[in-house]
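>>> Just to be clear, the model below is a prediction. Sequence and coordinates:
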Amino acid sequence: MRAVICKAYGPPETLTVEEVAAGPPGSGEVQIEVEACGVNFPDTLIIEGKYQIRPEPPFAPGGEIAGRIAAVGEGVEGLPVGLPVIAMTGYGGFAESVTVAAERVMPRPESMDGIVAAGFSMTYGTTIHALVQRAALQPGETLLVLGAGGGVGLAAVELGKRLGARVIAAAGSPEKLAAARAAGADETLDYRTEPLKERVKDLTGGRGVDVVYDPVGGTLFEQAVRATARNGRVLVVGFASGDIPRLPMNLPLLKECAIVGVFWGAFRAHEPEVNTANFQRLFDWHAAGQLAPRIERVLPLAEAPEALQALAERRVIGKIVLTTQAEG
């Protein structure tokens, strides 16, 4: 099978596409014939040894895939050969076949094609957990989404609206803000040209927002905390800016707001039944046409370096998905 291989930690251009052997699944594992692979920010970190997961090279990056069960190991039930699935692999997904622990695999609706499914799990799974379990977002509350043009940002805009919130989308270009408006944002602001705190205060009549969804980090984080209302919740989702912020702790004291961590991987491991219920809700919304994942580009497996570089440089609106289908 073909796979994108990281032979040594380094930038995307050092990756190669090679033929490697695909071993059979062991006990408690399944082998998946991969249709497509989502490209996510952690993939840009794992190839440089900067992520919390540090596989020893050589390895294939890729933490999110869609495909069909090709073989089942001993002790696995409920995942028959041929079943369409999604899987969170951690790494190894940029390949034509992957073997993964059965608990990391979830059946997907037959109506959801592989391209959409490959870009669905991480963005929507993270976001529904953040907004429902961690923030307890309520109808009528105001949600501020930072990085609203990226994959998780657009998912937060969509899900915020589905949950009944008023959504303010913040991003760094007119094109990204247009995408956020198309996803349902009520208001938008460009934080490269507008002061975030002051603009948010204007949009909320001086009150501030109830929930902040922040996958960006950096200097925006403190500004967003300053723009929260009393009893606000600030969701720490990630650090796409590359800068892990520090916060003067008198701010949450004076504002009586909560800084809330979001670690979807730990949630999946500790509360799998709740995660499954989240996904049933997401699948139902998608089947009803109430979620519209934005896949900006579909590229062949061999163009993984280009995809990762575009993501690292924040040149992507929505998601990039790699396909394993024959390259024409």
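That came in fine, so what should we check first?
>>> all contacts plus neighbour counts: C-alpha atoms, from now on.
Noted.
>>> for residue 198, what are its contacts?
residue 227 (CA atoms under 8 Å, 6 or more residues apart in numbering).
>>> how close does it get to residue 211?
16 Å (CA to CA, to the nearest Å).
>>> Next one for the comparison:
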Amino acid sequence: MSYTDVPDVTPAPDQVVIDVRAAGVCYPDLLLTKGAYQLKLEPPFIPGMEVAGVVAAAPEGSGWSVGDRVSASSGIAGYAEQVAVPAASVSASPPELDDAEAVSLLVNYNTMYFAYARRAALQPGETVLVLGSAGGVGTAAIQIAKAMGARVIAAVNRESAVDFVSSLGPDAVIPLTEGWAQAVRDATEGRGVDVVVDPVGGAPFDDAVRTMATDGRLLVIGFAAGGIPTIKVNRLLLRNVGILGVGYGEYIRRHPETVDMVATGLAALVAGGMKPPAPVRFPLAEASAALQLLDDGGVFGKLVLEP
């Protein structure tokens, strides 16, 4: 990856041009740069799926004006000083948050709000188990579940992350050591959890199924551990539990109206006091180092690039 000059942005007729003040760094960006993502791009290309900043230009009738503070899922090209995105992908940045905090909401918080509200139909008073709780998805999963009135158990793989995860306000923090699944069941007085959030995959998946209560739902968010688990479906039948896929990007391609539902729901939670933890900030020129830190597992919460 190199930091270099590129031609000025030339927007399509339906695109809004944004002066980028913060670009989010997410796990799909890392996979994309490795050629390991579902979308394959031939270099050279500019990665970056999340941006926040101010409108520099907007088409008539778009509803946006120069100077508006906005956030957008850009797909690619967000690691830049300026980006052009479809007007339908743009939303107002919450006034309670700065640009780096606002961009933190995009991929991870949008995905988890969609996962809870649309896929799992999470109800107040239910119990949620979050795997990978120190990462960007895990952070969002804890905070949104708490804001929606759920009880949260956070499973922690990295001992160094315990203090950070505890600061997010879960009701219990359980290390992913031998016997952790039984510890989860003990924390629920043997009942089990109603929802499992799994952005990790790999070995913890089987144990996570064992923690589920009757009518439990396991949300498959991703496979950060690298391994894609399998399951014998008779286990689902006997336990009366379900496994639900969460592919937010694909869902909104088919149902674009969902973007407004998610943005409105998140804005209400932010207005009610939910705020992402302080992001880890890097200069845009050091995007390569930021991605390496993410790859090395050295990030708690969200990475953000600032031009």
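Cool, the structure landed. Remember, predicted model here, so these are calculated numbers, not experimental data.
>>> What is the corresponding segment of structure 1 for stretch 17-29 of structure 2?
Aligned by TM-score structural alignment, stretch 17-29 of structure 2 falls on residues 31-43 of structure 1.
>>> repeat for stretch 77-87 of structure 2
The aligned range for stretch 77-87 of structure 2 is 92-102, by TM-score structural alignment.
>>> ends of that stretch, how far apart?
15 Å.
>>> what's the offset of it from the middle of its chain?
18 Å (CA atoms, centre = their mean, to the nearest Å).
>>> mind checking the longest strand of structure 2?
strand 15-25 (DSSP state E).
>>> Past that strand, which element shows up next along the chain?
Beyond strand 15-25 of structure 2 on the C-terminal side, the first helix or strand identified by DSSP states H and E is helix 27-34.
>>> superposed on structure 1, where does that following helix end up, distance-wise?
Superposing on structure 1 and averaging over aligned pairs (mean CA distance after the TM-score superposition for structure 1), helix 27-34 of structure 2 comes out at 0.6 Å.
>>> residue range for stretch 122-141 of structure 1 in structure 2?
Stretch 122-141 of structure 1 maps onto residues 107-126 of structure 2, going by TM-score structural alignment.
>>> in that stretch, what's buried?
For stretch 107-126 of structure 2, burial by neighbour count (16 or more other CA atoms under 10 Å) applies to 107-117, 119-120, 122, 126.
>>> just those now: which is nearest residue 8 of structure 2?
residue 107 (25.8 Å; CA to CA).
>>> did I read that right, that closest one in a helix?
Yes: assigned with DSSP: H, G, I helix; E, B strand; the rest coil, residue 107 of structure 2 falls within a helix.
>>> what's the counterpart of residue 248 of structure 1 in structure 2?
Matched to structure 2 by TM-score structural alignment, residue 248 of structure 1 sits across from residue 232.
>>> Assign that match to helix, strand or coil.
Per three-state DSSP, residue 232 of structure 2 ends up coil.
>>> For it, grab the count of nearby residues.
7 (other CA atoms under 10 Å).
>>> And for the one 3 residues further on?
Residue 235 of structure 2: 13 surrounding residues under other CA under 10 Å.
>>> ok, residues contacting the match of stretch 17-29 of structure 2?
Stretch 31-43 of structure 1 has contacts (CA under 8 Å, 6+ apart) with 24-25, 51, 61-72, 93-100, 114-115, 118-120, 240, 307-308, 311-312, 319-325.
>>> any idea how far it is from the chain center?
12 Å.
>>> likewise stretch 92-109 of structure 1?
Counting by CA atoms, centre = their mean, stretch 92-109 of structure 1 comes out at 16 Å from the chain centroid.
>>> just stretch 298-307 of structure 2 next, same as before
Mean-position distance between stretch 298-307 of structure 2 and its chain equals 13 Å (CA atoms, centre = their mean).
>>> again, but for stretch 62-79 of structure 2
Here the centre of stretch 62-79 of structure 2 is set off from its chain's centre by 18 Å, with CA atoms, centre = their mean.
>>> Then stretch 142-154 of structure 1?
Distance of stretch 142-154 of structure 1 from the chain centroid (CA atoms, centre = their mean) equals 11 Å.
>>> what's the answer for stretch 141-148 of structure 1, then?
Relative to its chain's centre, stretch 141-148 of structure 1 lies at 16 Å (CA atoms, centre = their mean).
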